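Student: just coords:
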């Protein structure tokens, strides 16, 4: 099956019938008919609004655990679908988006008034930009690393790039 095709009804049911598939498809957000990565990134913002209340060390533990569980879940889901990195698998967008928003958890980078919604929008747009554009080494990782690790790692790096640009932008603007 080509990674460009949408899932059949049977594939969708099979994916949602397992915890690995449910997580890998971002709790169903990756099953949107178009722009699955964008829908996955948007869906990632909802839990982030709760996660941002965590102390930074706990947030980092959540990121690491989410990455590890994502490698497993995306590996299982990829094998079940017979496609290495089907576009419906968007847990990588969740982790990448949460990494991209890390600067919003560092009070030294925020204005005295604190978090503002435009910052969230900037982090979202930057992550999507790096995820779609795939500058080196993101494109290299995307093409060469397979399985669950391959699904996850390019979005982790895209999230790191977006976080760096967001942090620099916040420091410059504020």
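Tutor: That came through, no problem. Predicted model only: the values in this text are computed from it and were never measured.

Student: when you work out contacts or count neighbours from here on, use the C-alpha atoms and nothing else.
Tutor: Noted.

Student: so how many other residues sit close to residue 116?
Tutor: By the criterion of other CA atoms under 10 Å, residue 116 has 11 neighbours.

Student: whoops, I mixed them up, residue 78
Tutor: Neighbours of residue 78 using other CA under 10 Å come to 24.

Student: just residue 98 next, same as before
Tutor: Neighbours around residue 98, by other CA under 10 Å: 29.

Student: element containing it?
Tutor: Using DSSP states H and E, residue 98 sits within helix 91-100.

Student: helices and strands around that helix, which ones?
Tutor: If contacts are counted by 3 or more CA pairs under 8 Å, 6 or more residues apart in numbering; DSSP states H and E, helix 91-100 sits against helix 19-24, helix 36-51, helix 56-81, helix 117-133, helix 147-173.

Student: take a look at this one as well, against the first:
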């Protein structure tokens, strides 16, 4: 297999992005499995992982976009990983919070309100592909932070990072 093909497959979430049904949603749901062990990390280490995913995602998504000949192809889902992990940075490691984070992140990523839509329309290449999901993740993070504070996320039985 050609190295470029391997990178495109990685950008496609090892094939998850090839799903004919809502590849970004399916990938985000499966990426909760990536979040679960990472949620045990101390916050600085967790944020370092998020930063590495985002920094690696810019050239990776750009390369995949060029190889596929489509800007922000639906099959490229690496960007969902960075946005989702950012959104989940403030929630306790509990399934209910992971699912809430998934739902809030997908809301912003699919509907693309305000700054998410602006980035999606005005920035090209890998930076545009990744940044709109990162902005969606940041908006979701703000909503989730409020939800954790209001709902008392600290009463959960596991380790909490907020």
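Tutor: Done, it's in. Because the structure is a prediction, the values reported are computed rather than measured.

Student: counterpart of residue 82 of structure 1 over in structure 2?
Tutor: By TM-score structural alignment, residue 82 of structure 1 lines up with residue 69 in structure 2.

Student: which residues touch its match?
Tutor: Not one residue lies near residue 69 of structure 2 by CA atoms under 8 Å, 6 or more residues apart in numbering.

Student: residue 76 of structure 2 versus that one, what's the distance?
Tutor: Distance, residue 69 of structure 2 to residue 76 of structure 2, by CA to CA, to the nearest Å: 12 Å.

Student: ok, now residue 39 of structure 2?
Tutor: Here residue 39 of structure 2 is placed at a distance of 24 Å from residue 76 of structure 2 (CA to CA).

Student: and those two? which has more neighbours close in?
Tutor: Under the criterion of other CA under 10 Å, the comparison of residue 39 of structure 2 against residue 76 puts residue 76 first, with 31 against 23.

Student: who are the contact partners of the nearest residue to that one once chain neighbours are set aside?
Tutor: Spatial nearest neighbour of residue 76 of structure 2, excluding adjacent residues (CA to CA, 6 or more residues apart in numbering): residue 12 at 4.4 Å. Contacts for residue 12 of structure 2 (CA under 8 Å, 6+ apart) come out as 18, 75-78.

Student: and the gap between the residue mapped onto residue 12 of structure 2 from structure 1 and residue 31 of structure 1?
Tutor: Aligned by TM-score structural alignment, residue 12 of structure 2 pairs with residue 25 of structure 1. According to CA to CA, residue 25 of structure 1 stands 7 Å off from residue 31 of structure 1.

Student: anything in contact with each of those two?
Tutor: With CA under 8 Å, 6+ apart, residue 25 of structure 1 and residue 31 have common neighbours residue 88.

Student: residues near residue 152 of structure 1, how many?
Tutor: The burial count assigned to residue 152 of structure 1 is 30, neighbours taken as other CA under 10 Å.

Student: excluding chain neighbours, what is closest to residue 128 of structure 1?
Tutor: Using CA to CA, 6+ apart, the nearest residue to residue 128 of structure 1 is residue 38, at 7.0 Å.

Student: ok, now residue 28 of structure 1?
Tutor: For residue 28 of structure 1, the closest residue by CA to CA, 6+ apart turns out to be residue 22, at 6.6 Å.

Student: distance of that neighbour from residue 171 of structure 1?
Tutor: Distance check for residue 22 of structure 1 against residue 171 of structure 1: by CA to CA, it reads 38 Å.

Student: these two: which has the busier surroundings?
Tutor: More neighbours surround residue 22 than the other of residue 22 of structure 1 and residue 171, with 23 against 14 (other CA under 10 Å).

Student: got the contact list for that one?
Tutor: Residue 22 of structure 1 touches 15-16, 28, counting by CA under 8 Å, 6+ apart.

Student: now swap in residue 139 of structure 2 and tell me
Tutor: Contact analysis of residue 139 of structure 2 by CA under 8 Å, 6+ apart lists 87, 105, 108.

Student: what does the last one align to in structure 1?
Tutor: Applying TM-score structural alignment, one finds that residue 108 of structure 2 aligns to residue 130 in structure 1.

Student: residue 24 of structure 2: neighbouring residues, count only.
Tutor: 26.

Student: excluding its backbone neighbours, what's nearest it?
Tutor: By the measure of CA to CA, 6+ apart, the closest residue to residue 24 of structure 2 outside its immediate chain neighbours is residue 77, 5.8 Å from it.

Student: so the helix holding residue 98 of structure 1 matches what in structure 2?
Tutor: Under TM-score structural alignment, helix 91-100 of structure 1 corresponds to residues 78-87 of structure 2.

Student: mind checking how far the aligned partner of residue 40 of structure 1 in structure 2 is from residue 41 of structure 2?
Tutor: Correspondence of residue 40 of structure 1 to structure 2, assessed by TM-score structural alignment: residue 27. Separation of residue 27 of structure 2 from residue 41 of structure 2 (CA to CA): 22 Å.
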